[in-house]
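Colleague: need a 3D model of the sequence below.
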Amino acid sequence: MGRQRPTRGDDSIFRRPDSEVTTRPMGLVIPPDRDQSSLSLTLTNEQINSVPLLLGVIKQMGIRDMIDAHVTPHGAWQGASVGTVVSVWLCHILAERDHRLVAVRDWVAERIQTFNTLLDLPLRDTDCTDDRLANVLTMLGDAPTQARLDAALLQQWVRVYRLPIETMRLDSTSVSVYHDPSAPESLLHQGHSKDHRPDLRQFKAMLATLDPLGLPLVCQPVAGHRADDGLYVPAYEAATAALGTAKVLVVGDSKMGALATRGHMVAGGSCYLCAYRPPSATEELATWREQALTRSATWQCLETVDPKTGEVLKEVVLDAWEREQTWTHPVTQARSTWSERVLVARSSTYQAGLRRRREQTLARLTEDLRKLWQPPGRGRKRYRSRAVLERTVAEQVARAGLSGVVQTTVAEDPLPDGTTRWIVAAVWVNLAAWQALVERLGWQVYVTNTTQKQYTAPALVASYHQQVLQERGFSRLKTRHLHIRPVYLRHENRIAGLLWLLCLALRVLTLTEYRLRTALAERGEELMGLNPASRTQSTSHPTTERVLSAFTPITLTTIGTEGHYDHHVTPLNATQRHILALLELPDDLYERLASHSTNFVLHLRE
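Modeller: Next up is the predicted model:
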């Protein structure tokens, strides 16, 4: 017979000998004269994860103190201050990726021990009710209050973290909402949607950011039906006021190229760089492009590396011309005159993309023209006049933008019934004209009032191509982490307050990421353990989102009996301690949540 398998009822083989049983002290304090068998234990867990880290970063940035200094609540306000409520709400937004007001109270109640310990004040869950948070948004939605907070926070961060302030960018995005129709002067209107939802109402967010970290300077809510051209001057004035200086290079797209916008920036003491594509200057742009083709000996080469593929991208740049510009302020009648440089550049990648599109257009056009020699039938017109056929062919070629490239020959074709028709007998491509067309693809024109001593032409074009920094901020604000959509608010001042609050959360993400990368570069180190698929992979460019995810799961466990409580925190690993060191946060940031007693300890078996 085989060896009999023991049953579960015979638990002697599953239980270690008494000599091997180990005990672990849990630190629960009880009186030494009490019978341990009569005690009733309570066990609670708080999933704290990245909350202590976020509170530490927010405290370092001075957000709580600045808000308390510049925001005055109404006279009946009681409990935690506005700065404290905003700090806790920021933790919820960044940790849970959820800006709903109704979800904050329960979330805080589940972590009340953590907040009370780290904030060093008796926080109540009623301090974070949806009504109180709505009042906070009303206060934060006030435009003068936002301006004071932006200036105080940004000037402090520039001084403390030694941020570069040479370049800032201006651009806008749209935020679609599902609200009902509103008044004509409302913030919510239908307009050109960058979310590809023209059926929905929207509001626009005009954002000014600071290179090279993409730190938001100001974020202004604008009515959704307004054109972008008139938004640049107010955003520029607000950003320079918040930054405390106008001696910056302002970078924007072609909508910033209006003469009045450029004149405002010159009068304010700033430099500008923008794409130049006004509809009224088509012939002027074509002239600059033709002259650039004749001056190939003076082209300068600009090479950049694609951050996604690692491919080297080549671009030719020509610092072509200088011209005088004059603008008169419409109110003060002050006259500004400056010298403007015109830069012409051609990107090989952009040119290749346009060439592929033209090749596809050429293939479709050739196929359509060859159908004109087929016999008459349903859906095919019979051309009895040569002039009509030639005019039809010329219109199709011009509509495709291939005039002079596609050549055709028409001929008279007799039919069996004794009549004749005109057909396209041959279609071919003029290779010389095609090559000339390709040479004229991919050219971009930029204008700037900087001098060659300040910025070379390749440096300016490279700076313009860093628009991805601001687009990344838009991505974080709308989809990746902060999820501003959908908006669960109706009052417009609260919508403006929510936009400012989420912009503040974006500043926390951006500045934390900048500090991490700067610290790694200064130490010559890399951060390991952020990629869950490969814990041994290291990086010198961590994202804040990955860093916050690295603090999951961390639990604060509370064991209590009859008024005696003890707290324990999940030990941090090497990656988490490395992150705290890079951010200059205390090593015991998490350990200070745990408390141990030196009195009699209740021992629990493992």
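Colleague: only C-alpha atoms from now on, for both contacts and neighbour counts.
Modeller: Will do.
Colleague: and the longest helix along the chain, how far from the chain's centre?
Modeller: In the chain, taking DSSP state H as the definition, the longest helix is helix 492-523. On the basis of Cα atoms, centre = their mean, to the nearest Å, helix 492-523 is displaced by 10 Å from the centre of the chain it belongs to.
Colleague: following that helix, which helix or strand shows up next?
Modeller: Next in sequence after helix 492-523, counting helices and strands by DSSP states H and E, comes strand 527-528.
Colleague: show me what that next one is packed up against.
Modeller: Packing partners of strand 527-528 (3 or more Cα pairs under 8 Å, 6 or more residues apart in numbering; DSSP states H and E): strand 538-539, helix 574-582.
Colleague: what residues does stretch 151-164 touch?
Modeller: Contact with stretch 151-164 is made by Met61, Gly62, Ile63, Met66, Ile165, Asp211, Pro212, Leu217, Ala241, Ala242, Leu243, Gly244, as judged by Cα atoms under 8 Å, 6 or more residues apart in numbering.
Colleague: picking that back up, the longest helix of the chain versus helix 574-582: what angle between them?
Modeller: 100 degrees (axes from the mean of the first three to the mean of the last three Cα atoms, to 10 degrees).
Colleague: the nearest residue to Val393 once chain neighbours are set aside: which element?
Modeller: Spatial nearest neighbour of Val393, chain neighbours left out: Leu369 (7.3 Å); criterion: Cα to Cα, 6 or more residues apart in numbering. Here Leu369, judged by DSSP H and E, is contained in helix 348-370.
Colleague: second chain to compare with the first, below:
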Amino acid sequence: MIANLTSEEQGVFDKDKLQIITERVDDIPLLIAQMIRMGLREIIDRHIPQHGNQRQLSWGWTTVIWMAHIITEGDHRKVSMSEYVQEMQHTLSFLADQPVVPLDFSDDRLAHLLRHLSNNTCWSKIEADLNQQTIEVYNLEPETIRCDATTVSADQEITEDGLVQFGHSKDNAKLPQIKLMSAALDPLGMPLASDVVSGEKADDGLYIPLIARVNESLEKSGLLFSGDCKMSALETRAYLVSSRQHYLCPLPLTGKTSHEITDWINTGIAKDQEDDLVSVFREN
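Modeller: From the prediction side, this is the model:
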């Protein structure tokens, strides 16, 4: 926008015309400030190495700004970032206290960042540090961890080594999918660990690696891990007990369980009638 000034105003600004730049800020400063407070920028910079010829904007700032855009715009495409930064360049440069230009968010640079984040070793370290930093910021007392898997269908071409594969689906068996396995702090729902795997993988083998990372990041015993019947596999329950944790999950009505569960229920009813049960409760 170009504003015509009076002669008096021209004397004040020593210009014939004053150029006013308008940028739509929305909630970007709030989102970036929250991520900075969580220590996300420092954690990313700590675990993703910088190349000698890399652009000045660090991977931490790149991640924080990109995530703020994804959250506020609901758009995770790499191609949309350069145009977005062009329209928010002054605001973002002020928030980062350094120049931020569209070239910092080119497709190639963002793809390079995603390659680092998809590295299991790198991601596990970022995840663990973020958990410790976040719990310290909010002074949370973790007690119950909920573990579960979900699938996301996609109308996409299948490749032999790709993430998108056909698998057991409750949504649409005609579409391939990816699978997300996550552990979250209950009842807050704050994610503690997550794994993205190809869509044909079964849930059973995904629990132990996930639980191991939660144990490593929280460094606390006596937690209650809750999940569905697929978490009740003997190997998973044995791992939880050996880790000095507790579990709560239904047994699947397969094998001996389907035949023996009636006797268990009848035994419980009989003990209740004889006042031989131990009450277990928690005050709300």
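Colleague: post the TM-score for the overlay when you can.
Modeller: With the length set by TM-score structural alignment, normalised by the length of the second structure, the two chains reach a TM-score of 0.89; 277 aligned residues with a Cα RMSD of 2.6 Å.
Colleague: Gln291 of the first structure: what's it in contact with?
Modeller: Counted by Cα under 8 Å, 6+ apart, Gln291 of the first structure has zero contacts.
Colleague: correct me if wrong, but it is in a helix.
Modeller: Yes: counting by DSSP: H, G, I helix; E, B strand; the rest coil, Gln291 of the first structure falls inside a helix.
Colleague: what sits against the residue mapped onto His264 of the first structure from the second structure?
Modeller: Under the alignment (TM-score structural alignment), His264 of the first structure pairs with Tyr239 of the second structure. Applying Cα under 8 Å, 6+ apart, one finds that Tyr239 of the second structure lies in contact with Ile208.
Colleague: what about 10 Å?
Modeller: The neighbourhood of Tyr239 of the second structure, defined by Cα atoms under 10 Å, 6 or more residues apart in numbering, consists of Tyr207, Ile208, Ile211, Ala212, Gln245.
Colleague: quick one: the helices in the stretch 1-150 of the first structure?
Modeller: With DSSP state H, counting those that start in this stretch applied, the stretch 1-150 of the first structure shows helices at 51-60, 63-70, 82-96, 104-109, 112-119, 130-140, 143-161, listed in chain order.
Colleague: and the ones you listed, which is most packed in?
Modeller: helix 82-96 (a mean of 21; mean count of other Cα atoms under 10 Å).
Colleague: list buried residues within the contacts of Tyr239 of the second structure.
Modeller: Listed as buried from the contacts of Tyr239 of the second structure are Tyr207, Ile208, Ile211, Gln245; burial here means 16 or more other Cα atoms under 10 Å.
Colleague: element containing the residue positioned nearest the centre of the second structure, please.
Modeller: The second structure has Pro191 as the residue nearest its centroid, 5.8 Å off, counting by Cα atoms, centre = their mean. Assigned by DSSP H and E, Pro191 of the second structure belongs to strand 190-198.
Colleague: that strand aligns to what range in the first structure?
Modeller: The aligned range for strand 190-198 of the second structure in the first structure is 215-223, by TM-score structural alignment.
Colleague: that stretch vs the second structure, average offset?
Modeller: Once superposed with the second structure, the aligned residues differ from stretch 215-223 of the first structure by a mean of 1.1 Å; criterion: mean Cα distance after the TM-score superposition for the first structure.
Colleague: is it true that Val175 of the first structure touches Gly224?
Modeller: Yes: between Val175 of the first structure and Gly224 there is a contact under Cα atoms under 10 Å: 8.3 Å.
Colleague: so what sits against both of these two?
Modeller: Contact criterion Cα under 10 Å, 6+ apart; residues shared by Val175 of the first structure and Gly224: Leu188, Ser193, Arg201, Gln202, Phe203, Lys204, Ala205.
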